[in-house]
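S.K.: Any chance you could fold what I've pasted below:
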Amino acid sequence: MLTRRPVLAAIFCAGLQFLITTLILKAGSAFMPPEAFGKVKLAAFASTVILPLILVQVFGLWRQVGLELDKLKPGGVFFASMLLCVLFLAMGVHPQETRPFAPELLIQFINAFGEELLFRGVIFAILLSLPRWQAIAISGILFGGMHLIHGFMDGDWNHAMWWAAATSLSGMMFAAVRYGTGSLWLTIVLHMVLNLCKIYSNIEAAAGPAALLIAERAAYGIEIALIAYVILSARAGARVRMS
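M.R.: Just a heads-up that it's a prediction; the model follows:
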């Protein structure tokens, strides 16, 4: 199935994670008292790490997911992607009293590890047989689709659809960085650091919501540029090999 129908296999993996996470949260909200819902969310959070690890083992993808330490060699694509972090910290850091840095760092590492292992590890390896632009687009759309879970949980579908679209673009950018570096660890670091920079960005506090909106739009531009560069560089390389 992985080699014969890679798109279906990728959809299966993302859909299975979506289903498990949604069922845990829905069951918890239905059968657990409100004061215990924190533990329910923790169980749902844990599933986003456990399932990818199981899939790697079941499909025998340990050599394909990019966890080798000898690939930790950040190049131009990785450094260009870090411009996003510079952008969100352009006006300094805004501490969050309700989100102390040390616990948040751990949470964001676990979150980035699980999501990257699934989407830029397992699903990336499954889609390698496709043209690069297709693999980037599919993995990004599946990543964005996972965030529709907010619509199922709180009923705010307008926000959920917007969030899915924004994270689809981010997912494509993460996939582009994965292609550009060959390392899953580097995409994990990028994902984690970028989330932290957005959480602790001082832009809105210093200059207001309009400035934050401008920064977000600039970030979309950087993401699109990186995606286009990685896709076009692959096509240029293919033309050179054919000539």
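S.K.: switch to C-alpha atoms for all contacts and neighbour counts from now on
M.R.: Will do.
S.K.: isn't K26 right up against I149?
M.R.: No: using Cα atoms under 8 Å as the test, K26 is too far from I149 to be in contact (10.5 Å).
S.K.: who's more crowded, these two?
M.R.: Just comparing K26 and I149: by other Cα atoms under 10 Å the higher neighbour count belongs to I149, 20 against 15.
S.K.: Is that one in contact with F18, as I believe?
M.R.: Yes: under the criterion of Cα under 8 Å, I149 makes contact with F18 at 7.4 Å.
S.K.: Could I get the full set of helices for this structure?
M.R.: 6-31, 37-59, 76-81, 83-88, 101-116, 123-126, 132-146, 149-154, 157-181, 184-199, 203-207, 209-242 (DSSP state H).
S.K.: Can you tell me which of those helices is packed in deepest?
M.R.: Each of those was scored by mean neighbour count; the highest is helix 123-126, a mean of 26, by mean count of other Cα atoms under 10 Å.
S.K.: Show me what that helix is packed against.
M.R.: For helix 123-126, the elements it packs on are helix 6-31, helix 132-146, judged by 3 or more Cα pairs under 8 Å, 6 or more residues apart in numbering; DSSP states H and E.
S.K.: Now the second one, please; I'll put the structures next to each other:
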Amino acid sequence: MTRSLVFFAPLLTFGIPELHVSGLALLAAIGPTVLAMAFGWANIRLGLSSRMVEMLGPLGSMDRARDLIYFFSGGAAQEYLYRWVVFVAFTPLLDWVVIPLSVLLFVGEHVLHAVARSTWDARDVVVHAVLGTVYAAVMYLTGSWLAVAIAHTVYNLPNVVQTLLRPSIPKRQPVPVA
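M.R.: Below you'll find the model as predicted:
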């Protein structure tokens, strides 16, 4: 959850994004997201399989809450930084070149993340570069941060489902005092 909060650090300087969305912007952002998920369907199925869920083990209530908050807010948090802040700060200077800058920062952060360094392959980098480009282009062409935040949240939904499927750590029974 702390990782999500870091993305919102510039909030005081850059403010709250404009919360408008058109059907076209939403379609332009979610369409490729769904295609990317279909492309990775085998990995999604594996991640949601009972075998994988069992291998990941049970979660305590605090860990489950943390993971659910992160997977629901993480995409919007990243889109706030890499689309809203980067676009507000650099579009006046770079115009359309803000798109590759945004993608480079977005993919770079994912590649440098500790979990990704041990689990990502070239396919993951390509998928995130393509989605980052789509989200940046939608933001540039429509100004709709909300469309890309929703699309990124949709992309994270398998992680939400996996978190919900994991068993709970049994609560400790009080030890009777003799």
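S.K.: Could I get the TM-score for this pair?
M.R.: Once superposed, the chains reach a TM-score of 0.61 (TM-score structural alignment, normalised by the length of the second structure), with 143 aligned residues with a Cα RMSD of 3.6 Å.
S.K.: hang on, the earlier thing: kindly reformat the helices of the first structure as TSV containing distance to E68 of the first structure.
M.R.: Putting those into TSV (distance: least, Cα to Cα, whole Å) gives the following:
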stretch	distance to E68 of the first structure
helix 6-31	22
helix 37-59	14
helix 76-81	17
helix 83-88	25
helix 101-116	14
helix 123-126	14
helix 132-146	21
helix 149-154	32
helix 157-181	12
helix 184-199	8
helix 203-207	37
helix 209-242	22
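S.K.: Mind checking these for the one nearest to G66 of the first structure?
M.R.: Among the helices of the first structure, the nearest to G66 of the first structure by Cα to Cα is helix 184-199 (4.8 Å).
S.K.: Which strands and helices lie in contact with the closest one?
M.R.: Counting contacts by 3+ Cα pairs under 8 Å, 6+ apart, helix 184-199 of the first structure packs against helix 83-88, helix 101-116, helix 157-181.
S.K.: Let me have those helices in TSV, extended by distance to W133 of the first structure.
M.R.: Below are those laid out as TSV (distance: least, Cα to Cα, whole Å):
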stretch	distance to W133 of the first structure
helix 83-88	22
helix 101-116	18
helix 157-181	9
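S.K.: what's the closest of the ones you listed to F124 of the first structure?
M.R.: Among these, if distance is taken as Cα to Cα, the winner is helix 157-181, at 7.5 Å.
S.K.: how near is the residue nearest the centre of the first structure to G140 of the first structure?
M.R.: In the first structure, the centroid-proximal residue (Cα atoms, centre = their mean) is G171; its distance is 4.9 Å. According to Cα to Cα, to the nearest Å, G171 of the first structure stands 4 Å off from G140 of the first structure.
S.K.: Isn't A44 of the first structure up against L25?
M.R.: Yes: between A44 of the first structure and L25 there is a contact under Cα under 8 Å: 6.6 Å.
S.K.: hmm, who's touching stretch 103-115 of the first structure?
M.R.: The contact list for stretch 103-115 of the first structure, computed with Cα atoms under 8 Å, 6 or more residues apart in numbering, reads F45, T48, V49, I50, P52, I188, V189, H191, M192, N195, L196.
S.K.: Dump the helices and strands packed on helix 123-126 of the first structure into JSON lines; add distance to R241 of the first structure as well.
M.R.: Converted to JSON lines, these look like this (distance: least, Cα to Cα, whole Å):
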{"stretch": "helix 6-31", "distance to R241 of the first structure": "25"}
{"stretch": "helix 132-146", "distance to R241 of the first structure": "16"}
